[in-house]
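> how does the following fold in three dimensions:
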Amino acid sequence: MALRRWRLVASALLACALLAGFLWLVDLPRLGAALRGTDLSVFALGVVVTAFGAVAWSESQRHLLAASGATLSPWRNFVVFSLGLLTKQILPMGHALGTAVVAYGVGTELDRPYVENLAPVTVTELQSLLASLCLAGVGFGYVVVTLPWTPGLRSLGSVLAVVGGGTLLLAVTLWYRRRVVGRTLLAVAALVQATVGRVSPTVYRAARPEALAAEVEKFYATVGAVAGDRQRVLLGFAWALVGWVAFSVPLVTSAAALGTTVPVAVALFVVPMAGFASLAPVPGGLGGVELVMTGLVIAVSGLDPTLAAGVTLLYRLCTYWLVVLCCGGIVAAFGTTPRAALRAVARRG
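Here you go, the predicted structure:
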């Protein structure tokens, strides 16, 4: 427990350091003056589009859950989705935990085994990643056509190609090399049992090879059932694309609210690429996303650094802080509390 608290403290301190570094790089008086001139009606449009994007991602999850036999109403699915989104935004390494928390939440709603829910939720996350890379590729194509081919753009293109290729390779490996994945997991479980399991009975039980092998087999069986329903899979992917477009639009509206312009295609590239900074071990990528997004906006659109920072701050207010507030309210009022969900996931090891 003490170790977890120290990790949270270290994560919070790192986020504060990144935010401080972000603010140190800009002209604070000019930034404050720009933000005071925000057109609130245009900013509010970005808030509405963000809400629609969250609904779209929720629908993507619902269709893939339905393909596995887990049928939730759109509203109850959105409550569970909000629980996972909240986890991703407020906890260090929240993206990994968010998937497990959603699987737990679906199990609570339907009294269904955790591993049967984990498979479609994992596929949802993978589809969302692929959708973001598709849109980033479209946006990058626009940038290449409209801007001079510079060393910076070559570097960005290389990063996009590596991430996209790595994601496809991972997906292909996980599906077509299931036996290799299973043997690897069993080898890791045996190692964990022989080391950490010697001092922790809970870890020893969780890492039992026979139990793990059964769960891996059930996981792949559920993934197979999901993949077999092509209509649901295509609908899920379409909703994921819509969600990413909706979460990119607030970068355009944030710029417009400050009296400047960021093309939609540029936003389609910048938002997914900056999103990878949210994988850093800080809540919601706090600080890291701001730095990366501002740098990308400057590099691609040529905005003044202070104005680019203002656009980024408005974007994050719209798609991070307000999302945390709304998801927290929805989960508190209508769903399982994050604390109970995380305790359940932790008990599973």
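> CA atoms for contacts and neighbours, from now on please.
Fine.
> tell me where the stretch 51-200 of the chain has helices.
74-90, 94-110, 114-146, 151-176, 178-194 (DSSP state H, counting those that start in this stretch).
> elements contacting the fourth one?
I take that to be helix 151-176. helix 114-146 (3 or more CA pairs under 8 Å, 6 or more residues apart in numbering; DSSP states H and E).
> any idea of the angle the helix it packs on forms with helix 94-110?
140 degrees (axes from the mean of the first three to the mean of the last three CA atoms, to 10 degrees).
> go ahead and flag the most central residue of the protein.
For the chain, the residue nearest the mean C-alpha position is residue 95 (5.6 Å; CA atoms, centre = their mean).
> one more, so I can put them side by side:
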Amino acid sequence: MTGSDGGMAWPMDRGTTLKLLVGFAVALVLVYLLGAVIGWDRTIERLRTADLYWVGVACVSTLLCLLAWTKTWQVVLGAAGVNVPFRKLVVTFYAATFANYITPMGQAGGEPFIAYILSRDTEANYEQSLASVVTADLLRMLPFFNVGLVGLGYLLLQSQLPEGTEQFAALLLGLAITLPVGIVLAWRYRDAVQRAVVRLFAPLATRTDRFTVEGVRKRIDRLYESIDLIAESPWDLLVAVAFAYVGWVLFALPLYFSGLALGLEISLLLVAFLVPVTVIAGSTPLPGGLAAIEGSLVVLLTALLAFTADEALAVTTVYRLTSYWFVVGVGGIATFWVLARV
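Next up, the predicted model:
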């Protein structure tokens, strides 16, 4: 979408905001019903025993994770020829994460908003911004699947997968194979991708003057050019991947710390399996994977560790408070800060 100044128009209109609010309302109702089935009284009793020290450690781990991923983003931007001070980019990345966390379908849904913020808050144009966002997202996906497969291997070596978890394991394995293949194909057959996207937008272009078919084609060309420029810096990409792995470890640790907060130990290798699987399960039409992540994590904890349902829900609640709602709060503040300065 293009504004009157030739830049990107604000992507969060009133209708989109209303849909997000409705999505949150539906998701929270589903989370409440999950707790009602398990028993909120027993779960709350367990939550009252939580060690606040470990809750705080989980929150710190989440913050450090975002700092590491900010560094990934900064390195990728630098490879694209855009230099942004780390201190400034941290706030922008927190706002970007907020967009992803409140948008249905996670990364895919929030990327236009993120690219908009980045293009308005830095010297990058929209195509450079989107290219850096896409590249950084792909680099951050590597640890999710690689380490997730390590966790899956650990489970298979220990024993057979408990009943009800085979689907999660198959989904993880399938995505670990198909996503890299899909990325390679999209890169190799970029002309076909461009034609498909243009064909998709062509009917819309006849109904609005906010974009044209030729404009869409040019934006795709500039997007691929920006990604080409990033790909020409292998050392920068290696550094970015290293920070992506550090960030992933810090992203996964809050689940381990949430168990410690309630006196329940979860193996780190099991965490390596659980976190990617729940992220995949969270790719639903509801904001932030709400309800889907909570439900799948409760099922997995009870199946893999023989936790009682209220124990599993208590751990899940602490985990989501420290890894999701905490980020929504901090990221929301960052978003207002960024919008005020652009």
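> report the TM-score for the pair.
Comparison of the two superposed chains (TM-score structural alignment, normalised by the length of structure 2) gives a TM-score of 0.90, and 330 aligned residues with a CA RMSD of 2.0 Å.
> tell me the residue in structure 1 that is farthest from the middle.
Most peripheral residue of structure 1 (CA atoms, centre = their mean): residue 198, 34.9 Å.
> give me the stretch of structure 2 that stretch 242-249 of structure 1 matches.
Alignment of stretch 242-249 of structure 1 against structure 2: residues 246-253, by TM-score structural alignment.
> contact partners for the residue mapped onto residue 293 of structure 2 from structure 1?
With TM-score structural alignment defining the correspondence, residue 293 of structure 2 maps onto residue 289 in structure 1. Residue 289 of structure 1 makes contact with 274, 275, 276, 277, 278, according to CA atoms under 8 Å, 6 or more residues apart in numbering.
> what's the PyMOL line that selects buried ones from those?
Selection of buried members from the contacts of residue 289 of structure 1 for PyMOL, criterion 16 or more other CA atoms under 10 Å:
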select buried, resi 274+275+277+278
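> tell me which of the contacts of residue 289 of structure 1 persist in structure 2.
Retained in structure 2 (both residues aligned by TM-score structural alignment, their matches' CA atoms under 8 Å) from those: 274, 275, 277, 278.
> which among the residues you listed gets closest to residue 127 of structure 1?
Nearest to residue 127 of structure 1 out of these is residue 275 (CA to CA; 15.0 Å).
> now the closest one. Nearest residue, chain neighbours left out?
residue 289 (6.6 Å; CA to CA, 6 or more residues apart in numbering).
> spell out the secondary structure type for residue 223 of structure 1.
At residue 223 of structure 1 the chain is in helix, as set by DSSP: H, G, I helix; E, B strand; the rest coil.
> what about it, neighbour count?
23 (other CA atoms under 10 Å).
> and residue 216 of structure 2? What does it align with in structure 1?
Per TM-score structural alignment, residue 216 of structure 2 is aligned with residue 212.
> who touches the residue nearest to that match when sequence neighbours are not counted in this structure?
Distance criterion CA to CA, 6+ apart; nearest residue to residue 212 of structure 1, sequence neighbours excluded, is residue 186 at 7.1 Å. Contact partners of residue 186 of structure 1, counting by CA under 8 Å, 6+ apart, are 209, 212, 213.
> what's the separation between the equivalent of residue 186 of structure 1 over in structure 2 and residue 192 of structure 2?
By TM-score structural alignment, residue 186 of structure 1 lines up with residue 198 in structure 2. Relative to residue 192 of structure 2, residue 198 of structure 2 is positioned 10 Å away (CA to CA, to the nearest Å).
> try residue 271 of structure 2
Here the criterion is CA to CA. By it, residue 271 of structure 2 lies 39 Å from residue 192 of structure 2.
> what about these two, which has more around it?
residue 271 (20 against 13).
> what residues are up against the counterpart of the more buried one in structure 1?
Matched to structure 1 by TM-score structural alignment, residue 271 of structure 2 sits across from residue 267. Residue 267 of structure 1 makes contacts with 139, 248, 249, 251, 252, as judged by CA under 8 Å, 6+ apart.
> which element is residue 267 of structure 1 on?
helix 264-275 (DSSP states H and E).
> picking up where we left off before, quick one, what contacts the residue farthest from the centre of structure 1?
If a contact means CA under 8 Å, 6+ apart, then residue 198 of structure 1 has residue 204 as its contacts.
> what does residue 17 of structure 2 give?
Counting by CA under 8 Å, 6+ apart, residue 17 of structure 2 touches no other residue.
> do the same with residue 290 of structure 1
By CA under 8 Å, 6+ apart, residue 290 of structure 1 lies in contact with 19, 22, 309, 312, 313, 316.
> gap between it and residue 274 of structure 1?
For residue 290 of structure 1 relative to residue 274 of structure 1 (CA to CA), the value is 8 Å.
> what's the answer for residue 312 of structure 1, then?
To residue 274 of structure 1, residue 312 of structure 1 is 11 Å away according to CA to CA.
> joint contacts of those two?
In terms of CA under 8 Å, 6+ apart, residue 312 of structure 1 and residue 274 are both contacted by the residues residue 293.
> distance to residue 104 of structure 1 added to the kept ones among the contacts of residue 289 of structure 1, as TSV?
Shown next, in TSV, are these (distance: CA to CA, whole Å):
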residue	distance to residue 104 of structure 1
274	29
275	25
277	26
278	23
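> what is the nearest of these to residue 52 of structure 1?
For these, the nearest to residue 52 of structure 1 is residue 275 (18.4 Å; CA to CA).
> mean deviation of the helix holding residue 267 of structure 1 from structure 2?
Following the fit onto structure 2, the mean deviation recorded for helix 264-275 of structure 1 is 1.0 Å by mean CA distance after the TM-score superposition for structure 1.
> got the buried residues for the helix or strand just after that helix?
Remark: after helix 264-275 of structure 1, the chain's next helix or strand is helix 288-301, criterion DSSP H and E. Of all the residues in helix 288-301 of structure 1, those buried under the rule 16+ other CA under 10 Å are 288-298, 300-301.
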